[in-house]
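Chemist: All I have is the shape, not the residue letters:
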């Protein structure tokens, strides 16, 4: 007997979970599923890789199996909103797995796919619809779908939806869903605006928090290499060559940079592909499928893949370029050490990334162990406007500090930020913006 047997789930669903190898609920599942089954609104805080999809998917499927009849034309009975195509795809695949051999119909609509095909898919009505906000609004504008019969609403990775500017879309959508509904909201972090969302969408929710924001998965080992920017590529090739056949995710910041890095890795003999906002949905899907099947072993990506990729066999995550949003580091390394497996997260830090590293370590409340080199000094350049930060001078990095140049001004202690913080980059680089996510 599995632990799911004790949750008063339908026998068909318990059997399906056993066939999927799910016998022991994760902490977030153990706490959220009973409340979800009782019809309570749920606010769940948990990092990626902790089993959040099943935490809301299992009670959704269980309750929908008790509904009578079929959905009306163009209507949906339950709506799951996700910020990116990749996450929506993962959720819909999981929900279809849970609902296999039942009458329930699960559909997905995201940007980057033919909208006329999606209109036909929705015409008969569906039980569960997984959608990105932008494409759902497009379909609502065309009167291809109705939400007035939806009795379940799930907001997954709600913090990322806020980061990507979906707040106004969410408000429009919420007005079209009956007030009498069950709502579940799941998030990896809890920004201040989330309280407004919770008050607007949830009714006396039960709050569940299984791991503090900014905490990495327990089985992820982390390390950082202090290295000049010009030497990162050779170090990456060297490290990748040490574990041939093992899947590795490599994160960069920009679409152009990721594409160039991928082509350089292919020229060097690695089986690599890339996904970013300039890729079509078909190209992204094919790259992810090839990565899952092992046809390629290196996937170079912007933060479009920081959430939503559930590939248990990813052994290594390389932060080739550090993210300028600290929480994204946690989401990136959450792509490894999934389903109870071990994983490694390797970061490369150039002189101008010391500010980002400092912010990441502050968010995680820990210091990342040093694998090579020594922390760069961050100096203020008096020739630059105040607040833009300084350039770094090497302190024994892999290239002997050659990448830092010869800055002017007084030296600061190793690893210290320049006045006003180290130089920051404009948020949204690397295709993580709203348009890139939806197509």
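Modeler: Ah, there it is. The structure displayed is predicted, hence computed values, not measured ones.
Chemist: When you work out contacts or count neighbours from here on, use the C-alpha atoms and nothing else.
Modeler: Will do.
Chemist: residue closest to the middle of the protein?
Modeler: residue 307 (1.2 Å; Cα atoms, centre = their mean).
Chemist: Can you name the residues that contact that one?
Modeler: Residues near residue 307 by Cα atoms under 8 Å, 6 or more residues apart in numbering: 48, 86-87, 331-332, 335.
Chemist: how about CSV for the residues you listed, with secondary structure and distance to residue 252 added?
Modeler: Shown next, in CSV, are those (DSSP: H, G, I helix; E, B strand; the rest coil; distance: Cα to Cα, whole Å):
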residue, secondary structure, distance to residue 252
48, coil, 19
86, helix, 17
87, helix, 19
331, helix, 14
332, helix, 11
335, coil, 14
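Chemist: Next up, a structure to set beside the first:
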């Protein structure tokens, strides 16, 4: 099947073709016609399968067909994402695929000045991609009008719940007109997601193109058992001995990411970190250099797990296992995208054995173990408590969050509570977009 057969306009198909895409993916084949029909949709697919185009293409089609109807400060289609990086990535897709259409789009997130965003919103937009915290800022300052929203998309909804955004989402929903199309996209379907869908969606179509919480078959996964104090030497050994030129490495904490970058630098390996304590300009620069191949290693916390889309990324390394099993799926989903092959390696010490069991239970498979010669773990080593987040040794509950904030970012610094009607909240390893995760 071609994109034209899905009912998309020639202008959209032309833009898609220029990006080298001729055949829609399974999620696109099912989601595009469903969105074009105008009903609500609950869609799940493995990360890296073209989910973003699954909703951006038909949204562009629907808005273009209706013609421009912008009013000052108004928005016709609102796409909410959990992180700044993902928001920027989605809006880039909107611009690329809509290049031959007379539609205006923009992206807003925290960590940058709000005044340029106010100027962009003033004339009205067809499509706005936003993180919840910064969107609330604009709502409170009266710089955006959501009463004209025709289409709402919650992208990576599971991650937004993990990051404690449910209260913010409810505030946004309260400002929207009751008559609208709702699209909920998620890489995983949890009970919390289904509870959210029940309260948000009206008789939705449901699409699930892969087994729940599964990992892509094109990703080769393996575990390297190693002692906790030998992870860094092992990582350097793997990078050098295998001649890895582009490696995305995930750490559990911001401090751990910074420390690893310093250690790799001493080994002659170029690396930069991306996490919530980095300025937005530093995060953007690191990601750009990594995508361009100038940077050999990008070290990231889980904030980046949903916002990095790199063609042919060959290697993902879990330097630390995530404390939320679902995050393993999203981390390794940065490789093996759009049908390409990839390799996901996890360095696992004795402290993380319970985490590994949780991951294997989630993905319903046992991951192969491979001991690297010279890095054999001590069989008598005893597990120690794991620092799940900076400043939180036991990981029991969320850390207190600052109240207040400045005039430009009041929403980012208010406390946000996890949870969701009718379902217990899951622990969140990172804080929400627009604040320091």
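Modeler: Yep, that arrived. Only a predicted model underlies this, so the values are computations on that prediction, with no experimental measurement involved.
Chemist: mean offset of the helix or strand where residue 137 of the second structure lies relative to the first structure (after superposition)
Modeler: Residue 137 of the second structure belongs to helix 132-141 when assigned by DSSP states H and E. Here the mean offset of helix 132-141 of the second structure against the first structure after fitting is 0.4 Å, by mean Cα distance after the TM-score superposition for the first structure.
Chemist: quick one: the strands in the stretch 1-150 of the second structure?
Modeler: Here the stretch 1-150 of the second structure has its strands, by DSSP state E, counting those that start in this stretch, at 41-44, 75-80, 105-108, 125-130.
Chemist: Now which residue in the second structure aligns to the residue nearest to the centre of the first structure?
Modeler: Using TM-score structural alignment, the equivalent of residue 307 of the first structure in the second structure is residue 306.
Chemist: separation between that match and residue 21 of the second structure?
Modeler: Distance, residue 306 of the second structure to residue 21 of the second structure, by Cα to Cα, to the nearest Å: 22 Å.
Chemist: For residue 37 of the first structure, which non-adjacent residue is closest in space?
Modeler: In space, and not counting its chain neighbours, residue 37 of the first structure is closest to residue 59: 5.1 Å by Cα to Cα, 6 or more residues apart in numbering.
Chemist: Oops, could you answer that again for residue 85 of the first structure instead?
Modeler: Leaving aside its sequence neighbours, residue 85 of the first structure sits nearest to residue 110 (Cα to Cα, 6+ apart; 5.8 Å).
Chemist: List the contacts of residue 269 of the second structure.
Modeler: Residue 269 of the second structure neighbours (Cα under 8 Å, 6+ apart): 236, 296-297.
Chemist: Could you rerun that using 10 Å?
Modeler: For residue 269 of the second structure, the contacting residues are 236, 239-240, 245, 261-263, 295-297, by Cα atoms under 10 Å, 6 or more residues apart in numbering.
Chemist: Just to be sure, it is in a strand?
Modeler: No. Read with DSSP: H, G, I helix; E, B strand; the rest coil, residue 269 of the second structure is coil and lies in no strand.
Chemist: neighbours around the residue nearest to residue 147 of the first structure when sequence neighbours are not counted, how many?
Modeler: Nearest non-adjacent residue to residue 147 of the first structure, counting by Cα to Cα, 6+ apart: residue 177, 5.3 Å away. Neighbour count for residue 177 of the first structure, taken as other Cα atoms under 10 Å: 19.
Chemist: The residue nearest to residue 156 of the second structure when sequence neighbours are not counted and residue 115 of the second structure, how far apart?
Modeler: With sequence-adjacent residues excluded and distances taken as Cα to Cα, 6+ apart, residue 156 of the second structure is closest to residue 186, at 4.5 Å. Distance, residue 186 of the second structure to residue 115 of the second structure, using Cα to Cα: 31 Å.
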